[in-house]
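Undergrad: Dropping the sequence and predicted coords here.
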Amino acid sequence: MSAKTCLTLALCGLAMADLAPRQTQAPTTTTAQAQVTAITGCHLHASDLYCFAGTAEYKIKTTVTATTSLPAQYTDCHSHGASFYCVDESGEDVQAESESGSEETEETHEHEEEEETTTTNEHCHFHAGVEHCTGGSEEESSSSGSSSGSSSSSSCTTTSRDYNIGLRVGLLFVILATSSLGVFGPILMQRFFQKKLNLLFVGLKQFGTGIILSTAFIHLYTHASMMFSNDCVGELEYEGVTSAIVMAGIFLSFLVEYLGHRIVQAKIRSEAALSTQEKSKALISSEVVSITVMEAGILFHSLLIGLTLVVAGDSFFLTLFVVILFHQVFEGLALGTRIATIGTRDDPELHPVESSGVLSPIESKHAQAESSSETSETVPIGLSMKKKLLLASCFAFITPIGMAIGIGVLKQFNGNDKSTLIAIGTLDALSAGMLVWVGLVEMWAADWVTGAHGRKAELADANAITTCVAFFGLVSGLVIMSVLGKWA
């Protein structure tokens, strides 16, 4: 082949190579991300926040708690070198990481979603300054407020929060007003409309019975169990400590009432000739002992309610406040109706008291003769208005006092401290035991079956209308206070 031919072939080859299509480099991730201006559709996977830009999913590198509201969108997206950022609602840059290039496969992501489906349904609330989250896992977790609700990341040290002090001080007086309305209302109504509101008071008394029992089981017993099961308390050597303290509360209530009744009976026996008025006063004294036991359990509980309301974080404070507002009204009604009706029964069955428990025929005739000779005496209607209002005032002021204590120690209070959790759990459990005794024995059983304080059960042979009203009130109290237990 000649040199001219070789040169011609070489020139043709170069021309063909220049005409061949060139392969361009694929666009980089940074270039693609730079085209995204905003990401929306933000949602949670476990404690991680993800948002969408079209069909592409981005992981937002920020801390989101279960009580934090999710952002609607991130705007003004831009790149800094190889990193991708968007601007949040406060104007701060937040790094976003595209999930398209991650090593996580779609199957793995879906499997992780299945495991954490209930996390988005978490319900979080505060008890003693500790954020409790339920519904996201099999066990309730406790968070200090800065974590995502996982007990493994909770801290037992004081949680730093910003509190709206002015709001708490103002709402203290609102709680005082509503507590007073609940507890003083029945007493004043009984004083001025005694004959016209008998049926209403029957319903209110049974409504109060339901409130007391639901408070004991749904609120106090449950809260005590939560305190003792907190990770910061550690492992308890005796697992039944909550139930044991509740039983101690029941026993203490029984002991106080039993000793009180024995003292009253001893006073009656010490008088050979006891008038009807004196017998009535003795029975009223016995009734006051029972009311005092009930009020003691309520006061312990209300003091803790005021404290735990104040130390709750601002994200949940107003919700908890509204719930406790209703709680105080209903509990005040429960106590107020019992105080109002002390010794006010129109048909007291005063039973003569004897040392052996059985009256002899001669003693029985003597008692009947004494009773008939004193029919003209006026039986006292019970406690004076001043004493009733004094009993009611203790309840009206105790929750605001608890709130005032909470405001005073707000910056130092540590709801995760072991001694604090044990103290609150113990008081809750003791209060639960006291209210269980009063609710079941002195209220429910005494009103419906057994009777108490020298009188028969007022609903044992009541007419159909009265029985229906009482039954409706009882069930309403049980249900309403149990529903409130979802938030408080």
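TA: Okay, I see it. Residues are numbered from 1 along each chain as shown.
Undergrad: For the rest of this, base every contact and every neighbour count on C-alpha atoms.
TA: Fine.
Undergrad: so Trp444 sits in a helix?
TA: Yes. Judged by DSSP: H, G, I helix; E, B strand; the rest coil, Trp444 forms part of a helix.
Undergrad: then this one, side by side with the first:
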Amino acid sequence: MIDAAICDGDGCGPPDADDIFFHLRVASIFIILVTSSFGAIFPIIAAQGRWRVHPLVFEFVKFFGSGVIIATAFIHLLAPAFESLSNPCLAAGWDDYPWAPAMAMLAVFALFLVELVAYRWGTAKMTALGLSAHAFSDTQAAGMSAAHGPEPPRTTAPNDEETSVATSKKAFAAPHSHAVHADGSEDTGATVLAQLVGVAILEFGVVFHSVLIGLTLAVDPDFKILFIVIIFHQMFEGLGLGARLAYLKLPPKYRWMRLAGGILYGLTTPIGIAAGLGVRHTYAPDSATASIVSGIFDSMSAGILLYTGLVELLAHEFLFNPKIHQISNERLTFMCCCMLLGAGLMALLGRWA
């Protein structure tokens, strides 16, 4: 039985909205719009060569973003999901089973099956078009993930890669390349489908998380501290997503999707804040309904980002990437440090948000 006094008191009923920091909350819509959009769009624009950026910056952003995504899953999604689904305002039954990790596990297996089916369907489609699925596999590094894809055959010596900015950018992009042929053409069957599925899944995970963050920021009484933390949180998470979007090797008719993904991410938290401000007199973040919704979305998003971060970013970019086996120890150490820095900073932000 749940104590009625608990649910009738502070935290379970409608909030007492006194409009504290209201003007600053409105301003936060535009501030977070700029910072989160910058984080997501900067890697996309920079990768297209429109800004002169040192190749080490690209590598830093890429692996820093991988760490951010993994820490977001553990600290900013899975932990809050446990808290939401153990809210004393929930009906009996929610505390009889560990629903948060169960739904995260469900998301992991669902994601695996979606990618498996999409990849097999795309490969079958290529075969039907007269493109050899066996030859397609030969152009890809064995074991590379469907969402992030394999690298093309190596055409330059190891030292040549590090002698020019252009070649270094190419090397940075390599793990995300998909069946790029010598004439510059690209397969548009399984490869495009696999990339779109992978990035859509990653985008889905961070978008719902960002909307919930915006709702919380709009009504949380500890606004100032949370506001500062979320600025960095969303910018770092945007860098992680933007680094994945930046090097999708898509045919010309699909390339708008990279920028569209970055713009969508930048809009989600401001939309959540605006919605929260609109319902601030009726929306209770600790109510039973809000706790269930946020707990389910956080759990599912955690599973999505865990699968993406551990399987596709760590395993396939470090363990199963042939290029990693050929680089120097110094460069490998730099990559690992960037990843650990991203994870560490996001984990530290979990102290406040």
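TA: Noted; the coordinates are in hand. The model shown is predicted, which means the values in this text are computed figures rather than measured ones.
Undergrad: Now do the same for His325 of the second structure: its match in the first structure.
TA: In the first structure, His325 of the second structure lines up with Ala460, judged by TM-score structural alignment.
Undergrad: number of nearby residues for that match?
TA: Residues near Ala460 of the first structure, counting by other CA atoms under 10 Å, number 14.
Undergrad: Equivalent analysis for Met257 of the second structure, please.
TA: 15.
Undergrad: counterpart of it in the first structure?
TA: The alignment partner of Met257 of the second structure in the first structure, by TM-score structural alignment, is Lys387.
Undergrad: how far away is that match from Asp461 of the first structure?
TA: Per CA to CA, to the nearest Å, Lys387 of the first structure is found 32 Å from Asp461 of the first structure.
Undergrad: do Ala446 of the first structure as well
TA: For Ala446 of the first structure, the distance to Asp461 of the first structure - CA to CA - is 13 Å.
Undergrad: Ok, Ala56 of the first structure next?
TA: To Asp461 of the first structure, Ala56 of the first structure is 72 Å away according to CA to CA.
Undergrad: With Ala272 of the first structure instead?
TA: Counting by CA to CA, the gap from Ala272 of the first structure to Asp461 of the first structure is 34 Å.
Undergrad: and the two? which has more neighbours close in?
TA: Asp461 (12 against 7).
Undergrad: Wait, a helix at that one?
TA: No. Counting by three-state DSSP, Asp461 of the first structure falls outside a helix, being coil.
Undergrad: hang on, the earlier thing: look up the closest residue to the match of His325 of the second structure, ignoring the ones flanking it.
TA: Trp448 (5.3 Å; CA to CA, 6 or more residues apart in numbering).
Undergrad: Leu332 of the second structure too?
TA: Nearest non-adjacent residue to Leu332 of the second structure (CA to CA, 6+ apart): Ile324, at 7.4 Å.
Undergrad: tell me the contacts of that neighbour?
TA: Glu317, Phe318, Leu332 (CA atoms under 8 Å, 6 or more residues apart in numbering).
Undergrad: Quick one: the strands in the stretch 1-150 of the first structure, in order.
TA: 39-45, 48-53, 56-60, 73-80, 83-87, 93-98, 123-127, 130-134, 141-143 (DSSP state E, counting those that start in this stretch).
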